[in-house]
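Engineer: have a look at this prediction, sequence included:
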Amino acid sequence: MLMEEHETGQHKSGYIAIIGKPNAGKSTLLNQVMGIKLSIATHKPQTTRHRIMGIYSDDDCQIILMDTPGVITPKYKLQEAMMGFVERARTDADIVLHVVDAADPELYDAENELLDRISKPVLLVLNKSDLVSEEQAGAIVNGLRAGREYADVLIVSALTGAGTDAMLDTLKAMLPTGPPFYPKDQLSEAPERFFVSELIREQLFLQYRQEIPYSCAVNIVDFSDDEDLTRIDAEIVVNRNSQKGMIIGKGGQALKKLGTASRATIEQFLDRKIYLALHVKVRDKWRDNDAFIRSYGYGGG
């Protein structure tokens, strides 16, 4: 079947990197296109740490969308690893979507430097169009195009879905001819336990303030299925001992609240009942330790 589609010359496939500064709406855009939550998204910047792949397929096309961490100048080794994911996505992509927040369109220096290194077609995606008028959107686009050449411009709202169908049509027209890389019913290449760790990490961002979520990693120690229940044992790794008490809270109430919210989102994602056990461990300055960074999944593409 895959060969027949390829031989007719009708099937198209390719990799699309989604880049931009933190909070531009890259993860929300991926989720909107996929129709399912694959990439965690919160109101806080730098929620995404990995390259998250979503596989969009229809009869004659397969688009592999790569959501990436927001482009920044790294301050510690974990952030260097995050920017490594961005670089690999840039290298692997056939086309790059540069997502810009219409409510905050000024580009970071690191963002401009990354764009300067890209030799693939780059499409400007002006996101959050629901927050500005048509006239304002036009002025932002003109300003961005004055400083950089784009293959095309797309104005979307990842939140409402406005403009995303037109974006997909544009991508389909630009993709090279080729067979699908994955089965048509596959939505991502990451295993379930990866998404579970991400959903717990999302709740850390939603429930804790200031530096706490940025200092945490989530490590799935055990993930096993019984007949009617999935058992998950997860470690929340913190950067220093004082943060452990903040995660647990008075009488363990904060950790209990985190577990309850995490369990609800994981059950919704997995569509089955789970038992979730959360433990907090201290790994002093783990964000600057190469061995810890690799062991928590941040050392590869």
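Structural biologist: Thanks, I have the structure now.

Engineer: okay, CA-based contacts and neighbour counts for the rest of this
Structural biologist: Will do.

Engineer: grab the nearest non-local neighbour of Val99.
Structural biologist: Spatial nearest neighbour of Val99, chain neighbours left out: Val125 (4.7 Å); criterion: Cα to Cα, 6 or more residues apart in numbering.

Engineer: A strand includes that neighbour, no?
Structural biologist: Yes - per DSSP: H, G, I helix; E, B strand; the rest coil, Val125 lies within a strand segment.

Engineer: could you measure from it over to Leu115?
Structural biologist: Applying Cα to Cα, to the nearest Å, the value for Val125 to Leu115 is 14 Å.

Engineer: quick check on the two: which one has the bigger neighbour count.
Structural biologist: Legend: neighbour count by other Cα atoms under 10 Å for Val125 and Leu115, higher for Val125 (30 against 18).

Engineer: from memory that one sits against Arg145, does it?
Structural biologist: No - using Cα atoms under 8 Å, Val125 is not in contact with Arg145; the gap is 11.7 Å.

Engineer: shouldn't Tyr56 be within a strand?
Structural biologist: Yes - under three-state DSSP, Tyr56 sits within a strand.

Engineer: just checking, it touches Gln62?
Structural biologist: Yes - with contact defined as Cα under 8 Å, Tyr56 reaches Gln62; the gap is 5.7 Å.

Engineer: would you map the helices across the stretch 201-301 of the chain?
Structural biologist: Assigned by DSSP state H, counting those that start in this stretch, the helices in the stretch 201-301 of the chain fall at 241-248, 253-270, 290-295.

Engineer: for the first one, packing partners?
Structural biologist: If you count contacts as 3 or more Cα pairs under 8 Å, 6 or more residues apart in numbering; DSSP states H and E, helix 241-248 packs onto helix 253-270, strand 274-282.

Engineer: okay, pairing it with this:
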Amino acid sequence: MSFEIISQARCFNGTQFVYRHASRETGTPMRLAVYVPPQAGDAKVPVVWFLSGLTCTEENFTVKAGAQRVASELGLILVAPDTSPRGENVPDDPEGAYDFGLGAGFYVDATEAPWARNYRMRSYLERELPALVAESLPADMSRQGIMGHSMGGHGALTIALRDPERFKAVSAFAPIVSPMNCPWGEKALSHYIGPDRASWRDYDACALIEDGARLPGILVDQGTADGFLDSQLKPQLLEAACAKAGQPLTLRRQDGYDHSYFFIATFIEDHLRWHAERLGAE
């Protein structure tokens, strides 16, 4: 096996793993959490990726979302990677801010110094890690879904829009729908990618849709009491882009819910069933 097991625990008749491996793309050790359901003992099963938000590691979704019970019922492998490279020699925000650097890889391949050496989360998730999952886990790679939260919602949408053949199901919780048009995204993209805003379009879901990318459907849940709603998330931009392009979108505004994992835990079952239906899971 290509993964080193850090921990494992029996969970709803399946197994929750935390793995570590040396990444070629980031040049660092990378951790990921993987839930393997009981059905994987008999045959390969579909895979759903979960990309987390700013400040998170592989642990947040795994511990807080309550996803394993439903994944066990439906027969879904859940893969939750870390959100950035980490290590003593990995550069961080010089001011120690939470929205850039460690824990804030934004799922891009950085091109600017000093970030370009390690911050290659796009290639890590699009090429390196899927190959390792296919090699090491009982995963049916012809049936993949992807979802994420906040920065990870941005990652899930953009990765899927760039590779619609790979992903049969896509969803997001409170995603950053247009990093080109919010402070978090402008800071990250200008530092990681440089000042040419045209080069940012590959990392903006609304821009990708405007430029012709399409998916069979997108599910988004957004809490109306989210403190980042108006300044950073702006779901109305995705709504408008999808409407103009004829891109199917199910956008559910959930009254009174905030940006936390309490919100995710409330609606995770809906999302997993959305994925299972489209992946032909049990």
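Structural biologist: Right, received. Where do you want to start? Predicted model only: the values in this text are computed from it and were never measured.

Engineer: give me the TM-score for these two chains.
Structural biologist: The TM-score (TM-score structural alignment, normalised by the length of the second structure) is 0.32; 166 aligned residues with a Cα RMSD of 6.8 Å.

Engineer: related to what we said a few turns ago, go through the helices of the stretch 201-301 of the first structure and name the closest to Thr164 of the first structure.
Structural biologist: Evaluated over the helices of the stretch 201-301 of the first structure, closeness to Thr164 of the first structure peaks at helix 253-270, with 23.3 Å, by Cα to Cα.

Engineer: so that closest one versus helix 241-248, what angle?
Structural biologist: 70 degrees (axes from the mean of the first three to the mean of the last three Cα atoms, to 10 degrees).

Engineer: which parts of helix 253-270 of the first structure are buried?
Structural biologist: Across helix 253-270 of the first structure, burial judged by 16 or more other Cα atoms under 10 Å covers 254-256, 258-259, 261-263, 265-266, 269.

Engineer: between these, which is nearest Met167 of the first structure?
Structural biologist: Distance to Met167 of the first structure across the buried residues of helix 253-270 of the first structure (Cα to Cα) is lowest for Phe269, with 26.4 Å.

Engineer: count of neighbours near Leu249 of the second structure?
Structural biologist: If you count neighbours by other Cα under 10 Å, Leu249 of the second structure ends up with 18.

Engineer: from Val47 of the second structure, how far out is the closest residue to it other than its chain neighbours?
Structural biologist: The shortest distance from Leu249 of the second structure to any non-neighbouring residue, by Cα to Cα, 6+ apart, is to Ile218 (4.8 Å). Distance, Ile218 of the second structure to Val47 of the second structure, using Cα to Cα: 17 Å.

Engineer: ok, now Gln8 of the second structure?
Structural biologist: Relative to Val47 of the second structure, Gln8 of the second structure is positioned 18 Å away (Cα to Cα).

Engineer: those two: which is more packed in?
Structural biologist: Taking other Cα under 10 Å, Gln8 of the second structure and Val47 do not tie; Val47 has more neighbours (32 against 14).

Engineer: just checking, next helix/strand downstream of the host helix or strand of the more buried one?
Structural biologist: Using DSSP states H and E, Val47 of the second structure sits in strand 45-51. Counting by DSSP H and E, the next helix or strand C-terminal to strand 45-51 of the second structure is helix 59-64.

Engineer: flag every buried residue along that next one.
Structural biologist: For helix 59-64 of the second structure, burial by neighbour count (16+ other Cα under 10 Å) applies to 59-62.

Engineer: check which helices and strands that helix is in contact with.
Structural biologist: By 3+ Cα pairs under 8 Å, 6+ apart, helix 59-64 of the second structure packs against helix 261-279.

Engineer: cutoff 10 Å now
Structural biologist: The contact analysis (3 or more Cα pairs under 10 Å, 6 or more residues apart in numbering; DSSP states H and E) places helix 59-64 of the second structure against strand 14-22, strand 29-36, strand 45-51, strand 77-81, helix 261-279.

Engineer: dump the ones you listed to JSON lines, plus distance to Leu132 of the second structure.
Structural biologist: What follows is those, written out as JSON lines (distance: least, Cα to Cα, whole Å):
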{"stretch": "strand 14-22", "distance to Leu132 of the second structure": "10"}
{"stretch": "strand 29-36", "distance to Leu132 of the second structure": "12"}
{"stretch": "strand 45-51", "distance to Leu132 of the second structure": "13"}
{"stretch": "strand 77-81", "distance to Leu132 of the second structure": "12"}
{"stretch": "helix 261-279", "distance to Leu132 of the second structure": "21"}
